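Enquirer: Fold the following.
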Amino acid sequence: MAGRCYEFRVDGCLSPRAREAFCDMDVEEARPGVVLRGAVVDDAHLHGILEQLHLLGLTVVSARPVDR
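Expert: Predicted coordinates:
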């Protein structure tokens, strides 16, 4: 998938359900939270990821583009 790589840091831990929602992303435990990394194809996709994190009750600490 083309796009820019993003890193999302969230507080807490991901439930199995939340992990399934982000199966196309790398997930790394980084106490006290979790880091998700993956390709974001456009602004709509970025907003969709942020909305999914919100719907799962996760607090986004940061969301930033990173080098691959």
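
Enquirer: From now on I want contacts and neighbour counts done on CA atoms only, so please keep to that.
Expert: Noted.

Enquirer: Which strands and helices lie in contact with the longest helix along the chain?
Expert: Secondary structure assigned by DSSP state H gives helix 43-55 as the longest helix of the chain. Helices and strands touching helix 43-55, by 3 or more CA pairs under 8 Å, 6 or more residues apart in numbering; DSSP states H and E, are strand 60-65.

Enquirer: let's see this one next to it:
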Amino acid sequence: MTGRHYEFRVDGALSARAREALCDMEVEEIRPGAVLRGDVLDDAHLHGILDQLRVLGLTIVSARPTSG
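Expert: Here you go, the predicted model:
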């Protein structure tokens, strides 16, 4: 995988801490959660983002590549 745009859907509102930690991602608040969009460089980066979402206490609903 080489540099793809991804969309991550999570349950619940993002805290200020989560917003700060994910500052390089575009955030769209939707009910009952949020959609985060951003570039993912490779598999290791993708897994790092997923781990970060979990550490922030967010429930990941989906993670998928998009056309950008």
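
Enquirer: Any chance you could compute the TM-score here?
Expert: Once superposed, chain against chain, the TM-score is 0.95 (TM-score structural alignment, normalised by the length of structure 1); 67 aligned residues with a CA RMSD of 1.0 Å.

Enquirer: Off-centre distance for the longest helix of structure 1?
Expert: A distance of 9 Å separates the centroid of the chain from that of helix 43-55 of structure 1, by CA atoms, centre = their mean, to the nearest Å.

Enquirer: so how far does that helix sit from its counterpart in structure 2?
Expert: Comparing helix 43-55 of structure 1 with its match in structure 2 after superposition yields a mean distance of 0.3 Å (mean CA distance after the TM-score superposition for structure 1).

Enquirer: how far off strand 60-65 does that helix point, in degrees?
Expert: Interaxial angle, helix 43-55 of structure 1 versus strand 60-65 (axes from the mean of the first three to the mean of the last three CA atoms, to 10 degrees): 160 degrees.

Enquirer: Enumerate every residue touching Gln52 of structure 2.
Expert: With contact set as CA atoms under 8 Å, 6 or more residues apart in numbering, Gln52 of structure 2 has no partners.

Enquirer: Alignment lookup: it to structure 1.
Expert: Matched by TM-score structural alignment, Gln52 of structure 2 corresponds to Gln52 in structure 1.
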